[in-house]
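**Student:** got a structure for you, letters missing:
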């Protein structure tokens, strides 16, 4: 299992606490220090069943600097969004957890995090909390 985190994020710390309490075997990726490539983002988006704008933190200052609110959200703009997320990883919603079997969630709730554990059903592509 791999979890993409920002250590300063309370949702990330909460997800790690849940995984630790369940004795889950996981690898931490501090994605601000080790940003995902466009190919990695495409793969994660495919597993999530989401588009790049769905996992973009539009409230971040860099989002305003880039003018993301005015960017189209359509297939023609998809690669532009992916490039922005790769270049500015602070824009990526977190934490993103990929289980060993490929199930991937945005772990903003306890239910979503637990859904990545063996024998559990993943809460695919949801962004609650």
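**Tutor:** Great, that's in hand. Since the structure is predicted, the reported quantities are computational estimates derived from the model, not experimental observations.

**Student:** all contacts plus neighbour counts: C-alpha atoms, from now on.
**Tutor:** Will do.

**Student:** And for the residue nearest the centre of the chain, nearest residue in space, chain neighbours not counted?
**Tutor:** Centroid check for the chain by CA atoms, centre = their mean gives residue 96 as the closest residue, at 3.4 Å. Using CA to CA, 6 or more residues apart in numbering and skipping the chain neighbours, the partner closest in space to residue 96 is residue 106 (4.5 Å).

**Student:** Let me know the distance separating that neighbour from residue 44.
**Tutor:** 10 Å (CA to CA, to the nearest Å).

**Student:** Same question for residue 102.
**Tutor:** Where residue 44 is concerned, residue 102 sits at a distance of 9 Å (CA to CA).

**Student:** same question, residue 67
**Tutor:** For residue 67 relative to residue 44 (CA to CA), the value is 24 Å.

**Student:** got it, and residue 111?
**Tutor:** Distance from residue 111 to residue 44, by CA to CA: 19 Å.

**Student:** ok, the two, which is more surrounded?
**Tutor:** Set residue 111 next to residue 44 and count neighbours by other CA atoms under 10 Å: residue 44 wins out with 22 against 14.

**Student:** three-state assignment of the more buried one?
**Tutor:** helix (DSSP: H, G, I helix; E, B strand; the rest coil).

**Student:** next, the one to line up against it:
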């Protein structure tokens, strides 16, 4: 049985769609509301490493703390960015999905939400309709 964990923000449409995608596939994931329960520094570093991205690539730029903290400065180090994310979890882009104990394992930033299908063992067999009405069809 595949185990899925989603770092979720219920106020985010992409995060809600990703969670719905997972449930649509018959999986009841572990949901971490990361704004209330942010990852620890070792966990955040591990997630970034497993995604194969840089901290800057995980950084949300369209939220107030981004400009307030001067995070557009290209001279900031990865450590500077990680510390800012730990201090203000809203700076962590979402949703992050972790898949374990299945044929497909890994960690991905699921933007757009259908990226989650890359982590789920079973193929999409029924049309999924996103909140905005966009349909994701099974591949033939």
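**Tutor:** Here it is on my side, so go on. Treat the numbers as computed from the prediction; the structure is a model and nothing was measured.

**Student:** Can you check which part of structure 1 stretch 47-54 of structure 2 sits on?
**Tutor:** Aligned by TM-score structural alignment, stretch 47-54 of structure 2 corresponds to residues 44-51 of structure 1.

**Student:** So for the matching stretch, what gets flagged as buried?
**Tutor:** 44, 45, 47, 48, 51 (16 or more other CA atoms under 10 Å).

**Student:** The helix or strand containing residue 44 of structure 2 vs structure 1, average offset?
**Tutor:** Using DSSP states H and E, residue 44 of structure 2 maps to helix 41-51. Here the mean offset of helix 41-51 of structure 2 against structure 1 after fitting is 0.6 Å, by mean CA distance after the TM-score superposition for structure 1.

**Student:** where along structure 2 do the helices fall?
**Tutor:** Secondary structure of structure 2, counting by DSSP state H: helices at 13-24, 41-51, 55-58, 64-68, 78-87.

**Student:** Between those, which one is closest to residue 118 of structure 2.
**Tutor:** When the helices of structure 2 are compared by CA to CA, helix 13-24 sits nearest residue 118 of structure 2, at 11.2 Å.

**Student:** in the closest one, what's buried?
**Tutor:** Residues of helix 13-24 of structure 2 classed as buried: 14, 15, 16, 17, 18, 19, 20, 21, 22, 24 (neighbour count, 16+ other CA under 10 Å).

**Student:** Map the third one onto structure 1.
**Tutor:** In this case it means residue 16 of structure 2. So, by TM-score structural alignment, residue 16 of structure 2 is matched to residue 13.

**Student:** and that match, what does it touch?
**Tutor:** Residues counted as contacts of residue 13 of structure 1 (CA atoms under 8 Å, 6 or more residues apart in numbering) are residue 7.

**Student:** Quick check: the gap between it and residue 82 of structure 1.
**Tutor:** 25 Å.

**Student:** Hmm, residue 4 and residue 99 of structure 1 touching each other?
**Tutor:** No. Look at residue 99 of structure 1 against residue 4 with CA atoms under 8 Å: they stay out of range, at 11.7 Å.

**Student:** These two: which is more packed in?
**Tutor:** Neighbour count, other CA under 10 Å: between residue 99 of structure 1 and residue 4, residue 4 has more, with 24 against 19.

**Student:** Closest one of the buried residues of stretch 44-51 of structure 1 to residue 27 of structure 1?
**Tutor:** residue 44 (15.9 Å).

**Student:** State the number of residues packed around the closest residue to that closest one other than its chain neighbours.
**Tutor:** Of all residues not flanking residue 44 of structure 1 in the chain, residue 104 sits nearest, at 7.2 Å (CA to CA, 6+ apart). Other residues near residue 104 of structure 1 come to 28 when the count uses other CA under 10 Å.
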